[in-house]
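>>> build me a structure from this.
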Amino acid sequence: MKKLTLKEIAEHIGGTFNIDAEFTEVCIDSRLCKPGCLYIAIKGENFDGHDFTASAFANGASAAIVHHDVDADGPMLRVEDTHKALMALAHWYRTTFDIPVVGLTGSVGKTTTKEMTWFVLNEKFNALKTEGNLNNNIGLPRTLLRMDEDTQAAVIEMGMSNRGEISELSLIAEPTIAIISNIGVSHMENLGSRENILKAKLEILDGLRENCPILLNGDDPYLAGAVIENHPVIYYGIDDKTCDFRAVNIEQCDESTEFDIVYDGKNQHVVIPTIGRHNVYNALAAFGTGVQLGVTAEEAVKGLAKYTPSGMRQRMKTLNGIKFIEDCYNASPDSQRAALKMLSEMKAERKIAVLGDMLELGTISEESHRNAGLLAAKAKVDVFMTYGERSLASAEKARECGVCEVYGFTDKKALADKLFETLKPGDAVLFKASRGMALEDVINDLYGRIK
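All right, here's what the predicted structure looks like:
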């Protein structure tokens, strides 16, 4: 970040300081503090950062923001609420940059869209992006505070669990262009209906700067029907022929997808190094955003070709002739449907689906898990395995729908044993579950045995 002083930030976010000091980085973990760092003592449910202020200074922190007296010596800014101070600091700091800021949200695909958008923009700009899943009211401010004199654009992901959260994040980031990928049933447990989820996602408009555009998935009935005022709306999609950016001639290869994007009377061929129709939507959003921000079609295509899945999202690996699709970061009915469709379109001797529980579905959990079994049958999987108590309903439904080999497990080792016994060269196996199920434990167990 740019060099700042306690005096300077006090003028913008309030508070009183004892001694002025300079800093070029913000940190909320005392263990990671170093010279030139501003330590912000955040209080969480199970910890209080104030208890570690002395440790932060011992590790080299140049200054600290605190709420109350602490047993430590050093330059400190005292504020009413350190978390609010972090958000206020990030908002003010963001306003010191006159650069494109992409704000994006959605029920499914926002991290992949974020990554693809970053690859597209990085062909023209020195672009910053949200790292990992730092998309809440602590992570987003920290991302903005990483901007420096060389930053020419930023791609900011916004997550949420309840109403009001996207609004808060958008008002901090003040995006100059926004994306909503889709309206699914993630967080149904908290919000109760897709209509409420739509309202929550549309809160991104609260901080979107005046007259700046928003890109919406035109094939999503909730987004297609949303009333947007005071902002140009750009639609992208596959099925709706009226979309501003539309994918046609989609062809899935072993580890890539090819298609043409029709827009503004033009036709651009695109190849993305991942598979699945859902990723075509993500690429459309990234391409459309790039075009809006002055990236050429050629630059956008080059950027999309560099995309690599992050973390445990749709990562593909081949061992001993077996194709593994690791998608264990998150799961919802919508993303599960997309993953099964992707598996069904793959070329393989046998197609094996391993699905774990989907969490936070509230009253639709039982229905959603049973429907997963139906979707597995429609995808014509050869072997269907599940992990978790909720997913036993998926296994039961798959049996009812005629899937020949179905196994339900609540023990990871038993699942890994059965998979190791079952898998053979030529198979393609999909792993999909909510993050809380830690299905990667089974994958790592298998990799250890196969190697």
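
>>> CA atoms for contacts and neighbours, from now on please.
Fine.

>>> please tell me how far residue 329 sits from residue 79.
37 Å (CA to CA, to the nearest Å).

>>> can you check residue 171 too?
21 Å.

>>> mind checking which helix or strand the residue nearest the centre of the chain is in?
Central residue of the chain (CA atoms, centre = their mean): residue 111, 2.5 Å from the mean position. Assigned by DSSP states H and E, residue 111 belongs to helix 110-121.

>>> and this one, so I can compare the two:
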Amino acid sequence: MIDLTLAEIAAAMNGRLVIGGSVDSVSADTIVSGESQTDSREVKAGQIFFARRGEETDGHLFVAKAVDAGAALLVVEREVDDRVPQIVVADATIALGQLATAVVHRVRAAGELTIVGITGSNGKTTTKNLVAAMAERRGSSVASEKSFNNEVGGPLTMLRVQQDTRTLVAEMGASAEGEIARLTAMAPPSIGVVLTVGLAHAGEFGGIETTFRTKSEMVRDLPDSAVAVLNRDDPHVSRMAELTQARVRWFGLHPEAHVRASDIDSDAAGTRFTLHIDGESAPVNFHVLGEHHVTNALAAATVGHELGLSLGEIVDSLQSATKAARWRMEVMGGRDGVTIVNDAYNASPDSMAAGIRTLAQIRKPDGRSVAVLGAMSELGEYSIEEHIRIGLQAVRLRINELVVVGKEARQLHISAINEGSWDGESVFFEEQDEAFDYLMSTLQPNDTVLVKSSNSAGLRFLGDRLGEAFA
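The predicted structure is shown next:
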């Protein structure tokens, strides 16, 4: 974070500064510049600890641990440990966002900060990582860590900005209407990216039209000096061009896209395609597995072009990427020719379908395709229908074996066996340990295995175990 006095921090969040009697050599003019944390286990010396009240716990219970770890400032909703200065606020989560807003505004007013906001039902983290790598080529940059994209993770990322930061790459997610608007108000994007509008989180949003309205918050308030980077292949995203004052830049496979791909070819080593940007073309050897990630690469390339990178720099950056992100089409294994593709960090119907298509494409001629699938969460009323659809797809793409794990995904298994095309090629286990033992006893040389589920199903850990077993 930039240097701010305790008084300035308190003013930014409309808080009351309290300096206890046991605090020596500290005044309202004392400067704090450490990062902010909401988890006491992550606190390091000189940092700010925000004692948030969550659904399951209360950050005030962990104040002492934060102070013991070296916290220089506490943001609290009631006075607590007086060993360090405290700022008392009405709501610590709101205060976190207020401080982030103030820091971003100050840096932007004093320097050349470009803010890139990225949202979409699928592909946010992968695209964010690709854009962040390109942004590094133009100077100091800050990007969301992991999947920090909500009312807490977003501000924590923004508060890492320094005076010399040239680019802030912010992943912006939502589980309800208004959340992306709040994030964009904290850090108004110069470049707003919308990737897809799909059924991810449909149970929370209540339907595709609500998802459309929520994701369109990214571009609705962009000024005419900003750029809206939109997916020309997604009909819902395409509609957003009518809702923004910003200059629109299309990406996708559509011939009207300003940044597009052709000649796409995929295998277990990655994806090759020709990249076209405003009349220039170049081949790309993209090492990230799965044709669906070409869309993310095109979005990143569009942003890179807007940031001033040349076609050659964009291609070099894309070719330097080795994987999308941890647990996202992560290639593991190798012993006996067995390939494990661990893609179990998130799963929506669209990404699950894309993963199964990729598995069918990359299966080795002398090996089998094995799909280890768990539940897709947060689908609400669409859950049964979408699990049925994925089971049918696995059969129709001739996946050699389907291993379904977890009772929440049982409908997927039932759908596959009801299709009638198989005879015992779909099996079901309630527990991961049972599935692991089964796979270890049945996998054959040169098999290709996709492990895919929503984060809550936890199959990423099963994928890790298989990857280590066949390392």
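
>>> ok, back up a step: which bit of structure 2 covers the helix holding residue 111 of structure 1?
Using TM-score structural alignment, the residues of structure 2 aligned to helix 110-121 of structure 1 are 124-135.

>>> who touches the matching stretch?
118, 141-144, 146-147, 167, 169-172, 195, 293, 296-297, 299-301, 303-304, 307, 309, 314, 317-318, 321, 324-325 (CA atoms under 8 Å, 6 or more residues apart in numbering).

>>> mean shift between that stretch and structure 1?
In the superposition with structure 1, the average deviation recorded for stretch 124-135 of structure 2 is 1.1 Å (mean CA distance after the TM-score superposition for structure 1).

>>> and for the counterpart of residue 374 of structure 2 in structure 1, the neighbour number?
Matched across to structure 1, residue 374 of structure 2 falls on residue 356, judged by TM-score structural alignment. By the criterion of other CA atoms under 10 Å, residue 356 of structure 1 has 32 neighbours.

>>> quick one: residue 356 of structure 1 and residue 436 touch, right?
No. The criterion here is CA atoms under 8 Å, and residue 356 of structure 1 misses it with residue 436 at 9.6 Å.

>>> where's the aligned partner of residue 298 of structure 2 in structure 1, which helix or strand?
When structure 1 is aligned by TM-score structural alignment, residue 298 of structure 2 is paired with residue 284. For residue 284 of structure 1, the host element (DSSP H and E) is helix 277-292.

>>> so residue 189 of structure 1 sits right up against residue 363, yeah?
Yes. Here residue 189 of structure 1 reaches residue 363: they are 6.9 Å apart, a contact under CA under 8 Å.

>>> more crowded one of these two?
For the pair residue 189 of structure 1 and residue 363, the greater number of neighbours falls to residue 189 (17 against 11), based on other CA under 10 Å.

>>> OK, contacts around residue 234 of structure 2?
196-197.

>>> what segments of the stretch 151-300 of structure 2 are helices?
Per DSSP state H, counting those that start in this stretch, the stretch 151-300 of structure 2 carries helices over the ranges 153-158, 179-186, 202-205, 208-220, 235-238, 293-306.

>>> now those helices as TSV including distance to residue 363 of structure 2?
TSV is the format used below for these (distance: least, CA to CA, whole Å):
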stretch	distance to residue 363 of structure 2
helix 153-158	37
helix 179-186	39
helix 202-205	31
helix 208-220	33
helix 235-238	31
helix 293-306	18
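
>>> still on that earlier bit, give me the nearest residue to the match of residue 298 of structure 2, chain neighbours excluded.
The shortest distance from residue 284 of structure 1 to any non-neighbouring residue, by CA to CA, 6 or more residues apart in numbering, is to residue 236 (6.3 Å).

>>> in structure 2, what residue corresponds to the one you found?
So, by TM-score structural alignment, residue 236 of structure 1 is matched to residue 251.

>>> test my guess that its match contacts residue 237.
No. The criterion here is CA under 8 Å, and residue 251 of structure 2 misses it with residue 237 at 10.9 Å.

>>> who touches both of those two?
230-231.

>>> more neighbours, those two?
The neighbour count for residue 251 of structure 2 versus residue 237, taken as other CA under 10 Å, is higher for residue 251 (30 against 22).

>>> who's in contact with that one?
229-233, 257-260, 295, 298-299, 302.

>>> just give me the match in structure 1 for residue 265 of structure 2.
By TM-score structural alignment, residue 265 of structure 2 lines up with residue 251.

>>> and its match, how far is that from residue 272 of structure 1?
11 Å.

>>> ok, now residue 89 of structure 1?
Counting by CA to CA, the gap from residue 89 of structure 1 to residue 272 of structure 1 is 38 Å.

>>> likewise for residue 137 of structure 1?
The value you get for residue 137 of structure 1 to residue 272 of structure 1, if CA to CA is used, is 32 Å.

>>> same question for residue 296 of structure 1.
Distance from residue 296 of structure 1 to residue 272 of structure 1, by CA to CA: 17 Å.

>>> for residue 44 of structure 1, same thing?
41 Å.

>>> higher neighbour count, these two?
Using other CA under 10 Å, the more surrounded residue of residue 44 of structure 1 and residue 272 is residue 272, with 23 against 9.

>>> which residue in structure 2 lines up with the more buried one?
Under TM-score structural alignment, residue 272 of structure 1 pairs with residue 286 in structure 2.

>>> re earlier: the match of residue 265 of structure 2 contacts residue 269, correct?
No. Using CA under 8 Å, residue 251 of structure 1 is not in contact with residue 269, being 11.4 Å away.

>>> in the stretch 301-450 of structure 2, which spans are helices?
311-320, 349-362, 383-396, 410-418, 432-442.

>>> show residues contacting the second one.
The set of residues external to helix 349-362 of structure 2 that reach it, using CA under 8 Å, 6+ apart, is 122, 198-200, 266-268, 289-292, 343, 369, 371, 376, 386-387, 390, 393-394, 397-399, 448-450, 452-453.

>>> and that helix with helix 383-396, angle?
Here the directions of helix 349-362 of structure 2 and helix 383-396 differ by 10 degrees (axes from the mean of the first three to the mean of the last three CA atoms, to 10 degrees).

>>> show where helix 349-362 of structure 2 falls in structure 1, residue numbers please.
The aligned range for helix 349-362 of structure 2 is 333-346, by TM-score structural alignment.
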